[in-house]
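J.: Okay, predicted coordinates and the sequence, questions at the end:
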Amino acid sequence: MATAKETGQNARMRELVDLIAEHNYNYYTLDKPTIGDKQWDELYDELVQLEKETGLILPESPTQRVGGDILKGFEPHRHLARLWSLDKAQDNEDLLAWNARVAKTIADYNAKNPDVTPLPDPSYVIELKFDGLTLNLTYDGGNLVQASTRGNGAVGEGILAQVKTIRSIPLTIPFTDGLIEVQGEGIMNLSVLEAYNVSAAEPLKNARNAAAGALRNQNPRITAERKLNAFFYNIGYAEGVSFENHEQLLQFLRDNRFKVNPFAVYCSTIEEVQAELELVAAGRSEHDFLIDGAVVKLTDMRTREALGYTDKFPRWAVAFKFEAEETTTILESVSWEVGRTGKITPVARVEAVDLAGVTVQNCTLNNMGDIERKNLKFALGTHVFIRRSNDVIPEILGKVDEEPGGEIVTPTECPSCGTALELRGAHLFCNNKLGCKPQTIGRITHFSSRDAMDIESFSIMTAEQLFDECEVRDPADLYALKYEQLIDLDRFGDRKAKKLLEALDKSKDRDLAAFLFALGIPNTGKATTKMLADHYGSLSAIREATVEELVGLPDVGGIVAESIYSYFRDPVAADSIDRMLALGVKAEAEQQAPVRTDSIFSGKTVVLTGTLSSMTRDEAAKKLEAVGAKISGSVSKKTDFVIAGESAGSKLTKARDLGVTVIEDEVELQRLLGE
């Protein structure tokens, strides 16, 4: 008979398992953590200690998610219901052909069955097509008892130990009335892949292979290290459960604590479907996970049943495939480019290949450390994986195989000015700040940009001409320019010379935040420089700030603090600033009106995207800051609101993915601003 102590320990273990499961659900599934990491660790450690003391481990204990012993192999698992493939539409023509077949089948059914309620006109739901590994989970009496791969659709491989390591997957669910099979996709978030590769001895080449490889690895501890995620979208088999439409099915999944991607767009016509698919394709690279298309399904369950299946796939759904964002090509050569900070970046030239609708010939390699970690040191002339995302220069992920190739030689001198290079961490730097042309051109162009000193009509061509013909080597040199120097320059003349001098004079009134951003302080951006201006209120105070003071500011870590401190103690930077002040640059903090604290936006992070009809984005940002909002340039889990105007694009897509509150009505925005 159990002692009172044992009974109490067992009850506490049950309580801890339930508590941790609830916190895991809030954190991993809802993305809304309810406790901090320290408190979670305390609960987990207490449970581990109780399990050691009692020798008892509950089947659904979170301690079993870390992975167990290495398995000898995977056992076959026969699915209760078949996992179907999907018919594919490569373009709008294929999509319309599928829709025509659907419409004909519905019409034929209604004509042949006049005595039953007619099937409704088709309505559709669009979901993302995740690029990972299909999962089929079996629950019995509310407990996870099996997990398997898709296999051939009828029989898969049992991977229960591996799937248990995915913290967003519930080990128990509220539905306890019998057997149920739930289908979804195991994925590796791109941010997790990036973080993993920072310290990995052998970087993973892409998120899809990383997820599939982890789930089919016979060592569950390796699976756990990959920190996988999962989304669920279908119920293949359920005892005593039925649904009238797809929306009810998704709600059932949510109610049973499965992670359902918030992107599910319902459309009444195929024209609406086509328009939405264009938006999905345009915003695909903004997701923190890979997608290779979208899935279009009929929403009505009775219609699905009437349409049925072919030998391979359901007639009521189709996968709309996007053009590949990953492919292979040949690495032809590597050149080295100089940035405005003096950083030397390798740029790869590859054999031209079509990727996501764009012909790619150049790829980034980040730095020499990146080249070595990706095993590319001897890769010239070999096949490599490349990926294009976020509409930026594509990146090389790694070699396709281990075939030897030519060596990528690390430079010892600056490719522009010949100065000996310095290695700082994984990066090479040219320290010739004033004499290295690409550095100077980059600094001056950045200094003059719209978000910085906003010097009208100033371009990289202007910077190059002033460097070559007026010996401009520093932003301060711009304010020393005279009409007599400019009038005789090629492509200048009276009008352009006066216009540039007027723009330079006007830029002297730019506020402190803009001036700090224009300086190009390493490891800082607009948000950091604005925070510095708001906090210190004057340039002199910022120049005197210590590392200890800076580290105490919001979102300023040790590296950023050291960068700011070091910049203002660099004699070259200090001389440049002093010269600009002497030449009339004011760099004064903008006078801040008292911030309201009674607004819905107070203390919230807000992202602006698209074109607003009643105000510019800068005007909207100032109004939001006046009511206590923090303006951010990117959408993340920390974003509270997204203000979306016309042509909002990928940021709006990402906001919907993350479940962020979106305001698209400008009248509503003005009301919330108190106008």
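T.: That came through, no problem. This is a predicted model, so every value here is computed, not measured. Numbering: from 1, shown residues only.
J.: Please count neighbours and contacts with C-alpha atoms only from this point.
T.: Fine.
J.: is it true that E46 lies in a helix?
T.: Yes: the assignment for E46 (DSSP: H, G, I helix; E, B strand; the rest coil) places it in a helix.
J.: how near is it to R443?
T.: Using Cα to Cα, to the nearest Å, one obtains 55 Å as the distance from E46 to R443.
J.: These two: who's more crowded?
T.: Set E46 next to R443 and count neighbours by other Cα atoms under 10 Å: R443 wins out with 23 against 14.
J.: which residues touch I396?
T.: Applying Cα atoms under 8 Å, 6 or more residues apart in numbering to I396 gives the contacts 363-365, 384-387.
J.: who wins for neighbours among the residues you listed?
T.: Neighbour-wise, these (other Cα under 10 Å) top out at I386, 27 neighbours.
J.: before we move on, which element is S191 in?
T.: helix 190-199 (DSSP states H and E).
J.: tell me which residues of that helix are tucked away?
T.: Neighbour counts over helix 190-199 (16 or more other Cα atoms under 10 Å) mark 190, 192-193, 196-197 as buried.
J.: any idea which of the contacts of I396 is the one closest to T7?
T.: For those, the closest approach to T7 (Cα to Cα) belongs to R387, at 56.1 Å.
J.: count of residues packed around the nearest residue to the closest one once chain neighbours are set aside?
T.: Nearest non-adjacent residue to R387, counting by Cα to Cα, 6 or more residues apart in numbering: E326, 4.4 Å away. Taking other Cα under 10 Å as the criterion, the count of residues near E326 is 19.
J.: For the strand or helix carrying E502, buried residues please.
T.: Using DSSP H and E, E502 maps to helix 493-507. Residues of helix 493-507 classed as buried: 497-498, 500-501, 503-504, 507 (neighbour count, 16+ other Cα under 10 Å).
J.: quick one on the thing from earlier: other SSEs contacting whichever helix or strand comes after the helix holding S191?
T.: The helix or strand immediately downstream of helix 190-199 is helix 207-215, counting by DSSP H and E. For helix 207-215, the elements it packs on are strand 133-140, helix 160-163, strand 179-187, helix 220-225, judged by 3 or more Cα pairs under 8 Å, 6 or more residues apart in numbering; DSSP states H and E.
J.: 10 Å - rerun?
T.: When contacts are defined as 3 or more Cα pairs under 10 Å, 6 or more residues apart in numbering; DSSP states H and E, helix 207-215 sits against strand 133-140, strand 143-149, helix 160-163, strand 179-187, helix 190-199, helix 220-225.
J.: Comparison target, given below:
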Amino acid sequence: MDVKEAKKQLKELRKQIEYHNKKYYTEDAPEIDDYEYDMMYRRLQQLEEQYPELVTPDSPTQKVGAEVLNKFQPVVHTVPMESLHDSFSEQELIDFDRRVRSAVENPIYIVEPKFDGLSVSLEYRDGLFVRGSTRGDGTVGEDVTDNLRTIRTVPKQLTRALPFLEVRGEVYMSHESFFRLSERQELNDEKPFKNPRNAAAGSLRQKDSKVTASRTLDIFVFNVQQVTGKELHNHDDALNFLKELGFAVPPFFTACSTVDEVVAEVNRIGELRGSLDYSIDGAVIKVNSFAQREVLGSTSKFPKWAEAFKYPPEEKETRLLSIEINVGRTGVLTPTGVFEPITLAGTTVSRATLHNEDFIREKDIRIGDTVILRKAGEIIPEVVSVVSHMQDSVPYEMPEVCPSCGVKVAREEGEAATRCTNPECPAQLLRHMIHFSSRDAMDIDGLGPAVIEQLIKQGLLTSPADLYTLRFDQIASLERKGEKSSQNLIDAIQKTKDNDLYRLVYAFGIPHIGLKAAKLLSSYFQNMDAIFHASAEEIAAIDGFGQIMADSVVQFFTLDNTAHLIGRLRDAGVNMLCKTVVDDNRFYGKTFVLTGTLPTMTRTQAGAIIEKMGGKVSGSVSKKTDYVLAGEDAGSKLTKAQQLGVTVISEEEFNNMIQD
């Protein structure tokens, strides 16, 4: 390869790696697996070693992590939070040992698991936790102190009041917590995180610490960055001292005096992966002596006294025996492959998701195929490729009707998912009921997910309409339901009969129809019968509606199950008329965008006032926007408004506008 071609390849590799760095570190939404990224990064390193004159200061090999988001205060790391050099073979570990021994004598290595989470710094003064930050780019991180305080394994006060201590650790999410979170996200029709690492990173970097607290994060602390009031000479002593102070340290670590012992321990940790309730993507080998670390020093990016061994994804062949269709709580039909059992990453695997129809067609997966399976992030089995088709096999076709209720399924344009459209489908009942009773929908106080699950299990709830036939004694028979709370729930359900029409429309959970669209639909047609008989053309004519939204509404209201549900709700006395009357048109034809935290009212309250006065609330700023109502911490919407010259108002100015 000549220099010209090398330069071309380097440019393309850097571009791809920077893109995937942003997806992984900044957005917590990776598009490729770790091994694919590692091999791409390794190729970049090899080319730069071969052509050192082409190395640039902004190359990914010269930087750590990724950019810091502006939604958090920046924290400058006094001690840089360095990355680690990666090895992928036994020979590379031998090379590391040779480099170390060329500089220091008789090194002792500590081998510990490499946790797959988000690296953070914790700072303590006089034994009290005062600040926590992410690694960021290694030099500047993000202040996430409030979020770190919600993690139970982050000590708020140490057992010993050292003048100052800074430690480094890894925030992670256990597999159990990850699966619980995925279930909740599915119920809320949210896109689930791809793996526990991204779930941990995304949860820690929330603006609202209450969200972080709900995600059940944990931490392992494995390094002392700075300390005053205590002398430490070796890494294993530091780990034991950290444990005495109240930190959760790596649950196992081993001292090794030879590279053969290091390799054996790395292999042992690799075999343990399948039995752990947290994700590890490798092992870390560190020189134990701090004095020897000083001698070895660091490169511009890596410490020379440590090495990370990354486990390659284990892949094995097996045969696809059948494909089962599972109907999720959001109505999505997910094909699951059933395979001849194999052992991957220490666990027996016989099932793996096949995602959707596009995934099956792209890989041409057929029943009877010999396929290659692997575990993504050492937790979720996936099909990598098809090795061969069985003789006389045929392409797989998704079912045309829902296996749970028998209603015809649909796949909307631009979506990969095939969905059941039945509002009373048993497989979707829990999710439907949670949405139906939620605050923006029918707003049934006291009807949380736990109560709904009990009602469903006892056969008391098979449709939203069943809520209005529930008796006091049925609710009182539920676990943890006393007489007062049972009567309160009955009263809350009865109260919703008088709700405005838009709440009921939104409660149906029609695809593509959010709260704002439900309000527009109700206000335009004024009653349920008019909406029920409206054509797609009529609905699409509403300002704020598009053809996809209109088609979705018509498709929903043409289902026999929808007519049945509306009939039962009507018989129960649920209101079917629009109550919202615009008696003040001062904002007619005006579009508002709300952003940031307002001093005395919520954005929902402000939006309701705007709509009651004939105005429209939009979620995005454009040239057609008339006003941007901005509060504290207003972000990109405020910036865009200023760029476009849109009028920006405060809550005080807004209050002046709505005064009589």
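T.: Looks like it came in fine. Small disclaimer: the values here were computed from a predicted structure and weren't measured.
J.: what's the TM-score here?
T.: Once superposed, chain against chain, the TM-score is 0.45 (TM-score structural alignment, normalised by the length of structure 2); 399 aligned residues with a Cα RMSD of 6.3 Å.
J.: all strands of the stretch 151-300 of structure 2, in order?
T.: 164-172, 218-228, 254-256, 280-287 (DSSP state E, counting those that start in this stretch).
J.: so which of these comes closest to E142 of structure 2?
T.: That would be, of the strands of the stretch 151-300 of structure 2 and by Cα to Cα, strand 164-172, which comes in at 14.1 Å.
J.: so the residue nearest to R387 of structure 1 makes contact with L355?
T.: Yes: the criterion here is Cα atoms under 10 Å, and E326 of structure 1 meets it with L355 at 7.0 Å.
J.: could you pull out the helices for the stretch 201-350 of structure 1?
T.: In the stretch 201-350 of structure 1, the helices defined using DSSP state H, counting those that start in this stretch lie at 207-215, 220-225, 246-255, 270-282, 301-307.
J.: Can you lay out those as a markdown table showing mean neighbour count?
T.: Output for the helices of the stretch 201-350 of structure 1, formatted as a markdown table (neighbours: other Cα atoms under 10 Å):
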| stretch | mean neighbour count |
| --- | --- |
| helix 207-215 | 22 |
| helix 220-225 | 21 |
| helix 246-255 | 17 |
| helix 270-282 | 16 |
| helix 301-307 | 17 |
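J.: Looking at the ones you listed, which is nearest to R579 of structure 1?
T.: helix 270-282 (46.0 Å).
J.: counting contacts, what elements does the closest one pack onto?
T.: The contact analysis (3+ Cα pairs under 10 Å, 6+ apart) places helix 270-282 of structure 1 against helix 92-112, strand 124-130, strand 264-267, strand 291-298, strand 317-321, helix 650-658.
J.: For the first one, which residues meet the burial criterion?
T.: Read it as helix 92-112 of structure 1. 95, 98-99, 102, 105-107, 109-110.
J.: tell me the angle it makes with strand 291-298.
T.: 20 degrees (axes from the mean of the first three to the mean of the last three Cα atoms, to 10 degrees).
J.: just the angle between helix 92-112 of structure 1 and strand 317-321, please?
T.: Going by the same axes, to 10 degrees, helix 92-112 of structure 1 makes 170 degrees with strand 317-321.
J.: which one of the strands of the stretch 151-300 of structure 2 is the most hemmed in?
T.: A comparison of these by mean neighbour count, using mean count of other Cα atoms under 10 Å, puts strand 280-287 on top with a mean of 24.
J.: orientation of that one relative to strand 164-172 in degrees?
T.: 150 degrees.
J.: now for strand 280-287 of structure 2, which elements pack on it?
T.: Judged by 3+ Cα pairs under 10 Å, 6+ apart, strand 280-287 of structure 2 is in contact with strand 86-87, helix 90-101, strand 109-115, helix 235-245, strand 254-256, helix 259-272, helix 290-296, strand 306-310.
J.: Out of the ones you listed, flag the one nearest T134 of structure 2.
T.: Of all those, strand 109-115 comes closest under Cα to Cα, at 15.2 Å.
J.: which other helices and strands contact the helix or strand following the helix holding E502 of structure 1?
T.: Once helix 493-507 of structure 1 ends, the next helix or strand along the chain (criterion: DSSP H and E) is helix 512-519. Other elements packing on helix 512-519 of structure 1 under the criterion 3+ Cα pairs under 10 Å, 6+ apart are helix 437-448, helix 526-536, helix 539-544, helix 571-582.
J.: Out of those helices, which is closest to L16 of structure 1?
T.: Smallest distance to L16 of structure 1 across those (Cα to Cα): 40.7 Å, for helix 526-536.
J.: just checking, what packs against the closest one?
T.: Where contact means 3+ Cα pairs under 10 Å, 6+ apart, helix 526-536 of structure 1 is packed against helix 512-519, helix 539-544, helix 558-568, strand 630-632.
J.: Tell me which of these sits most buried.
T.: The highest average neighbour count among those, using mean count of other Cα under 10 Å, belongs to helix 512-519 at a mean of 25.
J.: For A211 of structure 1, see how far away L133 of structure 1 is.
T.: For L133 of structure 1 relative to A211 of structure 1 (Cα to Cα), the value is 7 Å.
J.: any residues in contact with both of those two?
T.: Common neighbours of L133 of structure 1 and A211 (criterion: Cα atoms under 10 Å, 6 or more residues apart in numbering): 185-188, 230.
J.: Please tabulate the helices and strands packed on strand 280-287 of structure 2 in CSV and include distance to A507 of structure 2 as additional columns.
T.: Shown next, in CSV, are those (distance: least, Cα to Cα, whole Å):
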stretch, distance to A507 of structure 2
strand 86-87, 51
helix 90-101, 58
strand 109-115, 42
helix 235-245, 50
strand 254-256, 56
helix 259-272, 47
helix 290-296, 62
strand 306-310, 48
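J.: hang on, the earlier thing: could you dump the buried residues of helix 190-199 of structure 1 to a markdown table with distance to F252 of structure 1?
T.: Output for the buried residues of helix 190-199 of structure 1, formatted as a markdown table (distance: Cα to Cα, whole Å):
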| residue | distance to F252 of structure 1 |
| --- | --- |
| L190 | 28 |
| V192 | 29 |
| L193 | 31 |
| Y196 | 34 |
| N197 | 36 |
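J.: which one of those is nearest L331 of structure 1?
T.: N197 (21.4 Å).
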